[in-house]
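J.: would you be able to build a 3D model of this:
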Amino acid sequence: MYMYLNGQIIPEEEAVISVFDHGFMYGLGLFETIRVYDGHPFLLDDHLHRLNEGLQEMNIEKSFGREEIVSVIQYLLEKNDIKNAYIRWNVSAGNGMIGLQTDQYIAPNTIVYIKPLPKAEGIMEKTGQIVTIPRNTPEGAFRLKSHHFFNNILAKREIGTDMTIEGIFLTNEGYLAEGITSNLFWVINGMLYTPSLRTGILNGITRQFILSLAENMGIVIKEGMFPLDILADAEEVFVTNSIQEIIPIKRIDTYGYKGLKGTIASVFHKEYRKYSNQLWSVKELGGIKE
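T.: As a prediction, this is how the structure comes out:
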């Protein structure tokens, strides 16, 4: 496969960066995972907004616009002869001396990974499992999609390699938080519930899409600090992320749900597919974002 590194399209085996990159030394880096549907990078503007906001928070002198990103993605798609793809747009702080740096990073490394995905078709189903390790708190004012993933790795070790299981975090106080690689939703009496950003979760791009879609459909949305036992009353549970889309959950520990038979998750999935090869931003839907 060919990938992108600092302005060049190169074979992946030729991609190298310095061992003095502070993304490697201190975890100062961010990434976005973007799914491309038949050549279209879905909700790209929202990914860029989150990325640029995070770069500013990390004091990395870099920002990206749609035209630049689309040009790179299209080139990678053509060079690798694929139309449907997983894109990881990664920005690492760049080189520095040994020791913590307070000055702005002015020469970050931009690395774009790509791998082919099958054409989007059916909806998948998973089982949820509450993990014992609590979700760590954000290191700053809000959670960044950063290189700091050890909390997620520890949770993944608990559930193992089975791809049909999604681990679900609780906060240290016992509130429902998010999946290891996803945001969490559930339905009670036709109302849509999801943990608040105040729990320290990532404000996922697909999460934002679902909230806007739900408001447009007239579905009551409840965001808050919810204990685990609220899931005993749920009829549907599903998780979301930008690559796996909307994934119904059929069971979490001893609680059973509708899974693939869930009405609201199915409607959301159909709407998601309707827009996946055309929308650039959640704003095109209207609705809300927390």
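
J.: contacts, neighbours, all on C-alpha from now
T.: Fine.

J.: name the element residue 154 belongs to?
T.: Assigned by DSSP states H and E, residue 154 falls within helix 150-159.

J.: any idea how far that helix is from the chain center?
T.: Centroid separation between helix 150-159 and its chain, computed with Cα atoms, centre = their mean, to the nearest Å, is 16 Å.

J.: quick one: name whatever helix or strand follows it.
T.: Stepping forward along the backbone from helix 150-159, the first helix or strand reached (DSSP H and E) is strand 165-170.

J.: could you also give me the structure for this second sequence? I'd like to compare it with the first:
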Amino acid sequence: MEIYIDGEWFDKENARVSVYDHGLLYGDGLFEGIRIYGGKIFKLKEHILRLFEGARAIRLELNLSLEETMAAVEETVRRNNRKEGYIRLLATRGRGPLGIDPFSCPRSTLVIIADDISLYPATLYKTGIPIITASTRRLSARIFDPRIKSLNYLNNILAKIEARDAGCPEAVMLSEEGYVAECTGDNIFIVKDGHLLTPASWHGLLEGITRNTLLELAEKKGIPSKETTLTRFDLYTADECFLTGSGAELIPVISVDKRMIGDGKPGPLTARMMKAFTELIYS
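T.: Predicted structure coming up:
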């Protein structure tokens, strides 16, 4: 495995950043998770655009242009001969002295890893997963804009701990007002009366690349879809439910807080969206 760090290549055992890197010390940085399907990088430009928008928002000066960053990602995939897999791209404030002052870091750090990822066992994509709603709330958009995909995921990790303690692989996080936002690493969809519904971005969720792809697919397939406000009641009474994300892809949900969704099996519209997504990524 060859890992990119600031223009150089290192094997896995020797790929290191400084303990004085502010990404490590303070979570000062951004990341993207990107899929590789059939030797092609899925939605690369969309991911890199999001990275650059996040960098502009937090005043993080990246050392490469957008085109150069895309080329570095492509070269990482080529060097590792990846036909399938997952890319983790990290952009940190870089090395600096102790103290949170971002302007004390003279140069940002860019890391690109191409590896495998498996968030859920393959069998669960056929049977579906149970999830819970976490008591840990999603950070309010009034406090921190969720469109900034930052390195600090402690809020999500605490909700993931709740899920694991409950014997579930995933948890739904509610907004400060109690509306459904997203899961710890995935966006969430429900099906109700043939309509595909997902929480609107103003409820404090990250607009995932896979989420937006599913909404585009629904429109092309003539499936009514809407970004809206959802509560736990809407989850409990849904006909179907599924999660989306670059890591998770699309996985069915069969229960929420021990309330069975539909007949407790992945539903027909979920199966249709899974098929459409698979056809898209390998087209």
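
J.: tm score of chain vs chain?
T.: After superposition, the two chains reach a TM-score (TM-score structural alignment, normalised by the length of the second structure) of 0.87; 275 aligned residues with a Cα RMSD of 2.5 Å.

J.: run through who's touching the helix holding residue 154 of the first structure.
T.: By Cα atoms under 8 Å, 6 or more residues apart in numbering, the list of residues contacting helix 150-159 of the first structure from outside reads 129, 131, 132, 133, 135, 136, 165, 166, 167, 180, 181.

J.: which bit of the second structure covers it?
T.: When the second structure is aligned by TM-score structural alignment, the counterpart of helix 150-159 of the first structure is residues 154-163.

J.: what comes up buried for the helix holding residue 154 of the first structure?
T.: Across helix 150-159 of the first structure, burial judged by 16 or more other Cα atoms under 10 Å covers 152, 155, 156, 159.

J.: how much does that helix stray from the second structure?
T.: Superposed on the second structure, helix 150-159 of the first structure shows a mean distance of 1.1 Å to its aligned residues (mean Cα distance after the TM-score superposition for the first structure).

J.: how about the buried residues of helix 150-159 of the first structure in a markdown table, adding distance to residue 94 of the first structure?
T.: Written out in a markdown table, the entries for the buried residues of helix 150-159 of the first structure read as follows (distance: Cα to Cα, whole Å):
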| residue | distance to residue 94 of the first structure |
| --- | --- |
| 152 | 24 |
| 155 | 29 |
| 156 | 29 |
| 159 | 34 |
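
J.: for those residues, which one is nearest residue 262 of the first structure?
T.: Using Cα to Cα, residue 159 is the member of the buried residues of helix 150-159 of the first structure that lies nearest residue 262 of the first structure, at 24.5 Å.

J.: just the buried residues of the contacts of helix 150-159 of the first structure.
T.: Among those, those buried by neighbour count (16+ other Cα under 10 Å) are 129, 131, 133, 135, 136, 165, 166, 167, 180, 181.

J.: mind picking the two most distant members of the residues you listed?
T.: When those are compared pair by pair using Cα to Cα, the two farthest from each other are 136 and 165, 20.7 Å apart.

J.: OK, contacts around the closest residue to residue 82 of the first structure other than its chain neighbours?
T.: What sits nearest to residue 82 of the first structure in space, not counting adjacent residues and going by Cα to Cα, 6 or more residues apart in numbering, is residue 116, at 6.5 Å. Applying Cα under 8 Å, 6+ apart, one finds that residue 116 of the first structure lies in contact with 82, 83, 84, 85, 86.

J.: let me see the contact set for the fourth one.
T.: Just to be clear, that refers to residue 85 of the first structure. Applying Cα under 8 Å, 6+ apart as the definition, the contact partners of residue 85 of the first structure turn out to be 35, 36, 37, 77, 114, 115, 116, 117, 118.

J.: neighbours of residue 236 of the second structure, how many?
T.: Other residues lying near residue 236 of the second structure total 19 when counted by other Cα atoms under 10 Å.

J.: and residue 215 of the second structure, by the same measure?
T.: 21.

J.: could you single out the nearest of the buried ones among the contacts of helix 150-159 of the first structure to residue 90 of the first structure?
T.: Proximity of those to residue 90 of the first structure was ranked by Cα to Cα; the top entry is residue 181 with 16.8 Å.

J.: need the counterpart of the closest one in the second structure.
T.: Across the alignment, which pairs residues by TM-score structural alignment, residue 181 of the first structure is matched by residue 185 of the second structure.
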